[in-house]
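**Student:** Kindly generate the corresponding structure for this input.
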Amino acid sequence: MEGDYRDPPPPGKYAKLYDQSKRSMKRPPVKLKVQARRLACRAMAEGLLHHGIELVDLSVGVTHFHVLARFAPLTAAGRPSVQDLKRTARHYLGVAKKVSSRTLSDAGLVRRGGVWGVRGLERPVRNRAHQLNVAQYIRDHAKEGAVVWSTISKESQ
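**Tutor:** The predicted model follows:
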């Protein structure tokens, strides 16, 4: 796919793909209100921390979330393998999504049956500069109304 947040694609470039995606949905999209975002953020953070994940930053917005965390233990070489990182990240993010969905439905804030899309996009952090950029990107979502949980920033909600 062409484009990213720094250099977005031209307007309408993916309109057909977007329309197809909307038609394939089995239920209306879930849009989280502020109370639901707070509850989902807390549930996800607690779920990840409960499993020993090194959580740095987490944001939960109206329709999506972002996480910066270490999911795999370091190897003798000082870093996890990409294979282990992706497998464990996918598993624990699935657990966090399940916990938050259950918490939200138990609180009556969403219908049972899921809140989050299937899977997600896990990207390993390449270096320290990338880590700092990702952390700032996640925290900046607060400006868009996201609820942010952070071990570093005092601005967590």
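**Student:** going forward, measure contacts between C-alpha atoms and count neighbours the same way
**Tutor:** Noted.
**Student:** Now do the strands in the chain.
**Tutor:** All strands of the chain, identified by DSSP state E, fall at 54-60, 65-70, 147-150.
**Student:** nearest to residue 97, of those?
**Tutor:** strand 65-70 (9.7 Å; C-alpha to C-alpha).
**Student:** Just the angle for that closest one relative to strand 54-60, thanks.
**Tutor:** Here strand 65-70 points in a direction 170 degrees away from that of strand 54-60 (axes from the mean of the first three to the mean of the last three C-alpha atoms, to 10 degrees).
**Student:** Going by contacts, tell me the helices and strands next to strand 65-70.
**Tutor:** strand 54-60, helix 128-140 (3 or more C-alpha pairs under 8 Å, 6 or more residues apart in numbering; DSSP states H and E).
**Student:** Let's compare: structure for the following, please.
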Amino acid sequence: MTSPPRADEAHPYLRAATAGIRHHARTVDRSVPPEPVDRLHLDVLHAHLTALHRLLDQLAEASRPPYPGAGRHLAAAHTRLWQATAEVHAAFHLLPSATTDSTECRPELLPEGPPVLTICQRHLAAGHIVRRKTTPSDLNRPPHTTACVR
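**Tutor:** I've put the predicted structure just below:
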């Protein structure tokens, strides 16, 4: 019989990703005017958000049968995270590009060249999951709030 992992040992890769985000946010020098965000920065952030989106999807599916209330909250978080991901994708296309002035989704024209998985391909793949599990009214519904019960 194995005992559950201690809190400081549980999910080390997720904890490392969180630490990386915190470190990145701390290293932004607030004493100088901020540099405008670039496409590469948003591409990496979008990759992080879509990975988190997949994780929330899996956790919601696993939690829903035994704990329907928790599953519903995780599904709501999944929906809200998709909204944030969609906004990052839209912002990516509003940034200037070295090769085109168009804001349409044309991965082959990205200044970095077409990587193996472009932001647009990644976004379309995540959007497929959203369309399978979320209705348009869910995407437009304001977030719900509940009291924290411990």
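**Student:** Would you pull the TM-score for this pair?
**Tutor:** Here the TM-score for the pair of chains, by TM-score structural alignment, normalised by the length of the second structure, is 0.29; 62 aligned residues with a C-alpha RMSD of 4.1 Å.
**Student:** Could I get the helices and strands packed on strand 65-70 of the first structure in a markdown table, plus columns for distance to residue 24 of the first structure and mean neighbour count?
**Tutor:** A markdown table is the format used below for these (distance: least, C-alpha to C-alpha, whole Å; neighbours: other C-alpha atoms under 10 Å):
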| stretch | distance to residue 24 of the first structure | mean neighbour count |
| --- | --- | --- |
| strand 54-60 | 24 | 22 |
| helix 128-140 | 29 | 15 |
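**Student:** Of these, which is nearest residue 84 of the first structure?
**Tutor:** So among these, strand 54-60 is nearest, using C-alpha to C-alpha, at 15.3 Å.
**Student:** Compare the strands of the first structure and report which one is nearest to residue 131 of the first structure.
**Tutor:** strand 65-70 (8.1 Å).
**Student:** before we move on, back to that, quick one: the strands of the first structure as CSV, columns for distance to residue 92 of the first structure too.
**Tutor:** Below are the strands of the first structure laid out as CSV (distance: least, C-alpha to C-alpha, whole Å):
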stretch, distance to residue 92 of the first structure
strand 54-60, 11
strand 65-70, 11
strand 147-150, 17
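**Student:** Please identify which of these is closest to residue 41 of the first structure.
**Tutor:** strand 54-60 (5.7 Å).
**Student:** helices and strands around the lengthiest helix in the second structure, which ones?
**Tutor:** Determined from DSSP state H, the single longest helix within the second structure is helix 68-94. Helix 68-94 of the second structure sits against helix 39-63, helix 119-133, helix 136-140, with contacts defined as 3+ C-alpha pairs under 8 Å, 6+ apart.
**Student:** Other residues contacting the first one?
**Tutor:** Residues external to helix 39-63 of the second structure that are found in contact with it (C-alpha atoms under 8 Å, 6 or more residues apart in numbering): 70-72, 74-75, 77-78, 81-82, 85, 88-89, 91-92, 95, 119, 122-123, 126.
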